[in-house]
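> Sequence first, then the predicted structure, then my questions.
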Amino acid sequence: MIADWQQSGKSKKAYCMENGINEATFYYWFSRSKENHTGGGSFITIDKAQERAMLRLFIPMVCV
């Protein structure tokens, strides 16, 4: 997400609005990416086609 924003050339606010991302969430991960650059961590690439995949969540019902 951070790399995609950087390549877009857009402001953080414009990028978030265009991609439906909560700004606070973006800024959180942006700050974490700075920490990871100095700490030796790295991000993994996520295929955008998989990003929009359908997810099914099954929650068992509990009867009281």
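Looks like it arrived, so ask away. Numbers count the residues shown, from 1 in each chain.
> Only C-alpha atoms from now on, for both contacts and neighbour counts.
Fine.
> Pull the residues that contact the one helix or strand residue 7 maps to.
Of the helices and strands defined by DSSP states H and E, residue 7 is found in helix 2-8. The set of residues external to helix 2-8 that reach it, using CA atoms under 8 Å, 6 or more residues apart in numbering, is 12, 15, 29-30, 33.
> ranking those by neighbours, who comes first?
Note: the member of the contacts of helix 2-8 with the most neighbours is residue 15, at 19 neighbours, neighbours being other CA atoms under 10 Å.
> another one to put next to it:
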Amino acid sequence: MNKVEYWGKHIADWQASGLSQKEYCSQQDIKAHNLHYWRQRLSEDNAPKPKLIPVAVHRAALVRVLLKDHTIIELSSDTLAAALVTLKAQGLIHVAT
């Protein structure tokens, strides 16, 4: 049994037990932080991955980008790619992989 199977079984057994995570770990003689780590890791593995949607622009248009801090960036669509690369290089946006 590999680690993924081992911890997947513990997670399923814990969920079926009705015990708190702390109680289950104590009974199974495993560390609660390990169970927590593997719960997160396995849930991330099963989470749907964001997909990029290709966009073709046939003529320049005005693009408005609203950032989390409510900053609005307006630019021509023919400069959008360059602007995104610059923002990423400055650490202002992050690309999901």
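That came through fine. For clarity, every value in this text was computed on a predicted model and none was experimentally measured.
> What would you report as the TM-score here?
Scored by TM-score structural alignment, normalised by the length of the first structure, the superposition of the two chains gives a TM-score of 0.55; 40 aligned residues with a CA RMSD of 1.6 Å.
> matching residues in the second structure for the helix holding residue 7 of the first structure?
Residues 11-17 of the second structure are where helix 2-8 of the first structure aligns, taking TM-score structural alignment as the criterion.
> Superpose on the first structure and give me the mean offset of that stretch.
On superposition with the first structure, the mean distance recorded for stretch 11-17 of the second structure (mean CA distance after the TM-score superposition for the first structure) is 0.6 Å.
> One more: stretch 33-44 of the second structure?
Averaged out, stretch 33-44 of the second structure is 0.9 Å away (mean CA distance after the TM-score superposition for the first structure).
> so that stretch matches what in the first structure?
Residue correspondence for stretch 33-44 of the second structure in the first structure, counting by TM-score structural alignment: residues 24-35.
> Report the separation between residue 30 of the first structure and residue 36 of the first structure.
The span separating residue 30 of the first structure from residue 36 of the first structure equals 10 Å under the rule CA to CA, to the nearest Å.
> Could you identify the most distant pair in the contacts of helix 2-8 of the first structure?
Taking CA to CA as the measure, the contacts of helix 2-8 of the first structure span a maximum distance of 16.8 Å, between 15 and 33.
> Could you pick out the longest helix of the first structure?
As assigned by DSSP state H, the longest helix anywhere in the first structure is helix 23-39.
> Please name every helix or strand in contact with the next helix or strand after that one.
Once helix 23-39 of the first structure ends, the next helix or strand along the chain (criterion: DSSP H and E) is helix 48-51. In terms of contacts (3 or more CA pairs under 8 Å, 6 or more residues apart in numbering; DSSP states H and E), helix 48-51 of the first structure is packed against no helix or strand at all.
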